[in-house]
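# predicted model and sequence below, questions to follow.
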Amino acid sequence: MPQNEFGQPVGEPLPGWQARPPVIPVTLTGRHVRLEPLTAAHAGILYAPMVLESDPRIWTYYPYSPTMTRAEFDACIAVQLRNPAGAAHAIMAPDGAGLGFASFLRIDPPNGSVEVGGIVYSSALQRTTAATEAMILMARHVFDDLGYRRYEWKCDSCNEPSKAAATRLGFTYEGRHRNAMVYKPPNRDTDWFSITGAEWPALSAAYDAWLAPGNFDAAGAQRRSLGDLTRS
């Protein structure tokens, strides 16, 4: 471990490090899904698939009612758009159907750190190749396009599907912030996960291998799971 002039251990040097560009909403296009900057107009596209046609359990770990009126959903979208350290995206099918939304949060260009969060998938998007590709597109943008060095994932410690998704995507568990929030109105403990720039090349290769057409049979079933590939 490096030491300073006083013989104290210090962190590894970062020669040439410069603040990264800010993360702003952009269009990210894959084979199965497209992300585009969220706007107020998306409320009309997303309301039915995310509220009227989805299992109400998709909203359990968010401060919104699963029976939102259209006006309440408009307000929900407005909250995503007002976050000064966020970059909100609508998740769309190739045919233009609305599937969900997700955001870059806690954007910190000087330290090269950003969180992916505010992720709400409609029932139609959950457990699909498109759902995973959406997260891969966001990670690629952060690391490959913008050169960030830390990518965070945080969720309610009771949210087992979110924790499983983070692990499957190759995030490393970092710990639990106890009594982090009060909402809906129970206490929330928050679990933290991350990917670092040093881990990214291996994870990027795993994502490529998983998304390769040859990894899926004629019925669309995966031959090798993403979790197996990210653990390799």
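Arrived safely, thanks for sending.

# every contact and neighbour count from this point should use C-alpha atoms.
Fine.

# Pro209 and Leu28, how far apart?
Heads up, residue 209 is Ala, not Pro. Distance from Ala209 to Leu28, counting by CA to CA, to the nearest Å: 19 Å.

# swap that for Ser103, please
13 Å.

# which non-adjacent residue is nearest Trp153?
Phe193 (5.0 Å; CA to CA, 6 or more residues apart in numbering).

# which residues touch the helix or strand encompassing the one you found?
Using DSSP states H and E, Phe193 sits within strand 187-196. Contacts to strand 187-196, defined as CA atoms under 8 Å, 6 or more residues apart in numbering, come from residues 149-158, 166, 170-182.

# now swap in stretch 39-53 and tell me
Contact with stretch 39-53 is made by 66-68, 70, 73-74, 77-78, 81, 90, 97-100, 121-124, as judged by CA under 8 Å, 6+ apart.

# redo that, cut-off 6 Å
Identification of contacts with stretch 39-53 by CA atoms under 6 Å, 6 or more residues apart in numbering yields 74, 98, 122.

# structure two is appended below for comparative analysis:
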Amino acid sequence: MTPEPARAAPDRVVLEGRYVRLEPLDRRHAADLFAVSTMAGGAERYRWLLSEAPSSLAAMEQRIAETNAGPDRYVAIIDKASGKALGQQGWMRIRPEHGSIEIGGVYWGLPMARSRLATEALFLFARHAFEDLGYRRFEWKCNNRNEPSKAAATRFGFRFEGVFRQDMIIKGENRDTAWFSILDTEWPDLRAEYERWLDPANFGADGAQLTRLATPRG
């Protein structure tokens, strides 16, 4: 079977979930994102990102403007219960001609980290890439020393592909980059498991999961 390119690059569309809504990143999200970045422990979550935590609201606004002027396409992650932007993530390495795309620049603020909000934000990106846009490959990359990110990729069902040694220099340090991917042929089974796990019946009154996300590699 001849491989097909993706139909298009991601557009600036809103992706609606049960718990979160993904909106094209905009200046109006700056105050919320600055708040979660500067809350106790929030700045530490920038440890493995390309940028440092914003030093001011103006710096956050400038970062959003610069991000939107570049080749990547970012979204703000809105908690539908509160209406607040609690994080951001981006489409990167957008290569529709090859049917390959990456989720990157992920900042899931502490109020949404390790929760159904984060899992649904990932799920909405994957579903849009595979089903709406026709991508064949969905990538996740991180610093090889970032053990929480590698564990998250495995939990989400990404397959580890290897390490690019001395791939980058980030914040004055060497970065060996760990590569992970999900392919279109793997997505139907993963989608079914995501939908099972994200069902409200899988969560107690306190929001804690009743069963784990059971992906083949998770």
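Okay, I see it. Computed from a prediction, not measured in an experiment: that's the story for all the values here.

# rewinding a little: check the fit of the strand holding Phe193 of the first structure onto the second structure and give the mean distance.
Its matched residues in the second structure lie on average 0.5 Å from strand 187-196 of the first structure after superposition (mean CA distance after the TM-score superposition for the first structure).

# list the buried ones in the helix or strand just after that strand?
Per DSSP H and E, the first helix or strand lying C-terminal to strand 187-196 of the first structure is helix 200-211. By 16 or more other CA atoms under 10 Å, the buried positions in helix 200-211 of the first structure come out as 200, 203-204, 206-207, 209-211.

# okay, helix 200-211 of the first structure sits on what stretch of the second structure?
Alignment of helix 200-211 of the first structure against the second structure: residues 187-198, by TM-score structural alignment.

# and the counterpart of Pro10 of the second structure in the first structure, how far is that from Glu133 of the first structure?
Residue pairing (TM-score structural alignment): Pro10 of the second structure is matched to Val23 of the first structure. Noted for Val23 of the first structure: a distance of 19 Å to Glu133 of the first structure, by CA to CA.

# same question for Leu125 of the first structure.
According to CA to CA, Leu125 of the first structure and Glu133 of the first structure sit 11 Å apart.

# please, which helix or strand holds Glu61 of the second structure?
Using DSSP H and E, Glu61 of the second structure maps to helix 57-69.

# that helix maps to which residues in the first structure?
On the basis of TM-score structural alignment, helix 57-69 of the second structure is assigned to residues 70-82 in the first structure.

# please apply the same query to stretch 138-149 of the second structure.
Using TM-score structural alignment, stretch 138-149 of the second structure corresponds to residues 151-162 of the first structure.

# buried residues of that stretch, list them for me.
Across stretch 151-162 of the first structure, burial judged by 16+ other CA under 10 Å covers 151-157, 162.

# what's the neighbour count on Val23 of the first structure?
Residues near Val23 of the first structure, counting by other CA atoms under 10 Å, number 20.

# looks to me like it is in a strand.
No. Secondary structure of Val23 of the first structure (DSSP: H, G, I helix; E, B strand; the rest coil): coil, not part of a strand.

# residue contacts, it?
Val23 of the first structure touches nothing, counting by CA under 6 Å, 6+ apart.

# can we see that at 8 Å?
Neighbour list for Val23 of the first structure: 87, 104, 107, 109, 142, 146 [criterion: CA under 8 Å, 6+ apart].

# please apply the same query to Thr67 of the second structure.
73-74.

# quick one: the helices in the first structure, in order.
42-47, 70-82, 129-140, 160-168, 200-211, 226-231 (DSSP state H).

# by contact count, what packs against the fifth one?
Going back to what we said before, that points to helix 200-211 of the first structure. Applying 3 or more CA pairs under 8 Å, 6 or more residues apart in numbering; DSSP states H and E, one finds that helix 200-211 of the first structure contacts helix 129-140, helix 226-231.
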